[in-house]
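Engineer: sequence isn't available, so here's the structure alone:
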């Protein structure tokens, strides 16, 4: 999930967007944005497991290639899709998610991710690439799991917000975000007195878990970013 403040932007992003989502999955996230479509392919962060596949790398390579082809194909029809290989030694799960306010045309940023994962996370049992507009995580089934609310990535701008009352307005925007994520079924964006926030949870996360994820991301933003004029929080 992710969230962001524009003018003073804040994003909470799962996957992806108090954006979120082991290294493999984003569940909720937050991001601060003033970006145009050309920014949707900017790299936010990458993560690769230290462990590598134990047996034939060619088997896993082919399995991942098949899964990635499926994800790219589906990205022209949907903003979220999850798939897995058959239950053999190379059993792997993968998904993609795009920001829900993007068109399917902008969701084509997914097509850039397989090559990046193959290059950066060669033969590792899990990996994740997060761009501004989309992300792909994958993992070998049965690999060690992490808490849904583990922090994957955080940025707080060095620029501090000017004027009095900023933190109060930011917190009011966060309160609106937490409420809106429920009515928006895992996605919400709003501007509250010049503070822009955006939140998104991973597509198959329950509303209850999404709410808890957003709550955790907001708390991290408040404690870690304080008076920063913008920030991004990505949870698993």
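Structural biologist: Perfect, thanks for sending it. Treat the numbers as computed from the prediction; the structure is a model and nothing was measured.
Engineer: only C-alpha atoms from now on, for both contacts and neighbour counts.
Structural biologist: Fine.
Engineer: shouldn't residue 180 be in contact with residue 198?
Structural biologist: No. With contact defined as C-alpha atoms under 8 Å, residue 180 does not reach residue 198; the gap is 10.0 Å.
Engineer: these two: which is more packed in?
Structural biologist: Neighbour count, other C-alpha atoms under 10 Å: between residue 180 and residue 198, residue 198 has more, with 35 against 19.
Engineer: who are the neighbours in contact with residue 185?
Structural biologist: By C-alpha atoms under 8 Å, 6 or more residues apart in numbering, residue 185 lies in contact with residue 207.
Engineer: which residues do residue 180 and residue 198 both contact?
Structural biologist: Residues touching both residue 180 and residue 198 (C-alpha under 8 Å, 6+ apart) are 187-189.
Engineer: dump these into JSON lines; add distance to residue 221, secondary structure and neighbour count as well.
Structural biologist: Shown next, in JSON lines, are the shared contacts of residue 180 and residue 198 (distance: C-alpha to C-alpha, whole Å; DSSP: H, G, I helix; E, B strand; the rest coil; neighbours: other C-alpha atoms under 10 Å):
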{"residue": "187", "distance to residue 221": "18", "secondary structure": "strand", "neighbour count": "26"}
{"residue": "188", "distance to residue 221": "17", "secondary structure": "strand", "neighbour count": "24"}
{"residue": "189", "distance to residue 221": "16", "secondary structure": "strand", "neighbour count": "21"}
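Engineer: try this one next to it:
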């Protein structure tokens, strides 16, 4: 039965990994050229900051911290994280923890670093960047340029236009839209003002339309915001309802798999029992 136990564990791990894959996908990362000495007070300050980001992510999908100088460290360290707007606190904290772990490897001994996973963004530095708009293009990807039909192009433009629309009374840093098969998502980091966020998103969307043209999907990441679109539902999981629905589907699939594995195990035990009975019967003759 130990073998069957391993099979169940394997099935659980596969389901969990598939559920996390969308949030943990690496998008981009970068580090400052300035290094600090390992074991220095600055390293302790950075570790304290990153720990604060992870802890905060269990309660809210955005926060920023400033660690002031201490008698042993003359440098101030600034940091923030921003989770995708549709993530639960649990998924947000897992994503931030994964991003911080990858930052520790990617930006070893660097005074500053930034890393974007599909589900969250983490940045720290000893130069203040909080509340500062930054429209530097850091990553662009375009899908196959097979040429969208005129109807598909219209839907794509409608999706991007909605993402770019700003209503002061319903201002959001995280926005989703859909038209037919076209889907879109956009987000700013929470340290930007509404006007700065709007300016950043408008720039990202215009670059996306210009540089990806008639591609079936496109991603445009600027330093403080991003915009993405797809034809065919590549970003269909963009709302709490969809996220909850997916979690429910994962739980159902897991229950079915465990049920099937348990059923197979019972059949194996039953066949083994019959085999022993038959052997005893033959031995009796």
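Structural biologist: Received the coordinates, thanks. Note that this is a predicted model, so its numbers are computed, not measured.
Engineer: tell me the counterpart of residue 79 of the first structure in the second structure.
Structural biologist: Counting by TM-score structural alignment, residue 79 of the first structure corresponds to residue 61 in the second structure.
Engineer: residues in contact with its match?
Structural biologist: 81-85, 87, 89, 92.
Engineer: let's verify the residue in the first structure sticking out farthest from the centre: helix, strand, or coil?
Structural biologist: Computed with C-alpha atoms, centre = their mean, the residue of the first structure farthest from its C-alpha average is residue 164, at 31.5 Å. Taking DSSP: H, G, I helix; E, B strand; the rest coil as the rule, one finds residue 164 of the first structure in the coil state.
Engineer: same question, residue 218 of the second structure
Structural biologist: Three-state call for residue 218 of the second structure (three-state DSSP): strand.
Engineer: quick check: it touching residue 226?
Structural biologist: No. Counting by C-alpha under 8 Å, residue 226 is not a contact partner of residue 218 of the second structure; they are 10.7 Å apart.
Engineer: comparing those two, which shows the higher neighbour count?
Structural biologist: The neighbour comparison of residue 218 of the second structure against residue 226 (other C-alpha under 10 Å) goes to residue 226, with 27 against 22.
Engineer: which of the contacts of residue 61 of the second structure lies closest to residue 67 of the second structure?
Structural biologist: Looking at these and their distance to residue 67 of the second structure, the nearest is residue 81, at 14.7 Å (C-alpha to C-alpha).
Engineer: which one in the first structure is aligned with the closest one?
Structural biologist: With TM-score structural alignment as the criterion, residue 81 of the second structure lines up with residue 96 in the first structure.
Engineer: go on, residue 151 of the second structure?
Structural biologist: Matched to the first structure by TM-score structural alignment, residue 151 of the second structure sits across from residue 165.
Engineer: neighbours around its match, how many?
Structural biologist: Number of residues near residue 165 of the first structure (other C-alpha under 10 Å) recorded here: 9.
Engineer: what ranges does the second structure have for its strands?
Structural biologist: 26-31, 62-67, 77-83, 113-117, 120-125, 137-142, 174-179, 182-188, 217-222, 225-231 (DSSP state E).
Engineer: any idea which of the ones you listed gets closest to residue 267 of the second structure?
Structural biologist: Residue 267 of the second structure lies closest, by C-alpha to C-alpha, to one member of the strands of the second structure: strand 26-31, at 42.8 Å.
Engineer: quick revisit: contacting residues around the match of residue 81 of the second structure?
Structural biologist: Neighbouring residues of residue 96 of the first structure by C-alpha under 8 Å, 6+ apart: 15, 71, 75, 79-82, 110, 134-137.
Engineer: just to revisit the earlier point, among the strands of the second structure, which is nearest residue 281 of the second structure?
Structural biologist: For residue 281 of the second structure, the closest of the strands of the second structure is strand 26-31, at 61.8 Å, according to C-alpha to C-alpha.
Engineer: and the closest one, what's buried?
Structural biologist: Using 16 or more other C-alpha atoms under 10 Å as the test for burial, strand 26-31 of the second structure gives 26-27, 29-31.
Engineer: going by distance to residue 161 of the second structure, which of these wins?
Structural biologist: Closest approach to residue 161 of the second structure among those (C-alpha to C-alpha): residue 27, at 24.1 Å.
Engineer: for residue 132 of the second structure, see how far away the closest one is.
Structural biologist: As judged by C-alpha to C-alpha, to the nearest Å, residue 27 of the second structure and residue 132 of the second structure stand 22 Å apart.
Engineer: residue 227 of the first structure -> the second structure?
Structural biologist: Counting by TM-score structural alignment, residue 227 of the first structure corresponds to residue 214 in the second structure.
Engineer: what's the burial count for the spatially closest residue to residue 109 of the first structure that is not a sequence neighbour?
Structural biologist: Leaving aside its sequence neighbours, residue 109 of the first structure sits nearest to residue 41 (C-alpha to C-alpha, 6 or more residues apart in numbering; 5.7 Å). A count of neighbours around residue 41 of the first structure, defined by other C-alpha under 10 Å, yields 20.
Engineer: list the contacts for residue 41 of the first structure?
Structural biologist: Shown in contact with residue 41 of the first structure (C-alpha under 8 Å, 6+ apart): 109, 131-134.
Engineer: and those residues, which is closest to residue 152 of the first structure?
Structural biologist: Nearest member of the contacts of residue 41 of the first structure to residue 152 of the first structure, counting by C-alpha to C-alpha, is residue 131, at 13.6 Å.
Engineer: my guess is the closest one contacts residue 37. True?
Structural biologist: No. Between residue 131 of the first structure and residue 37 there is no contact under C-alpha under 8 Å: 12.0 Å.
Engineer: more neighbours: which of the two?
Structural biologist: It is residue 131, of residue 131 of the first structure and residue 37, that has more neighbours when counted by other C-alpha under 10 Å, with 22 against 13.
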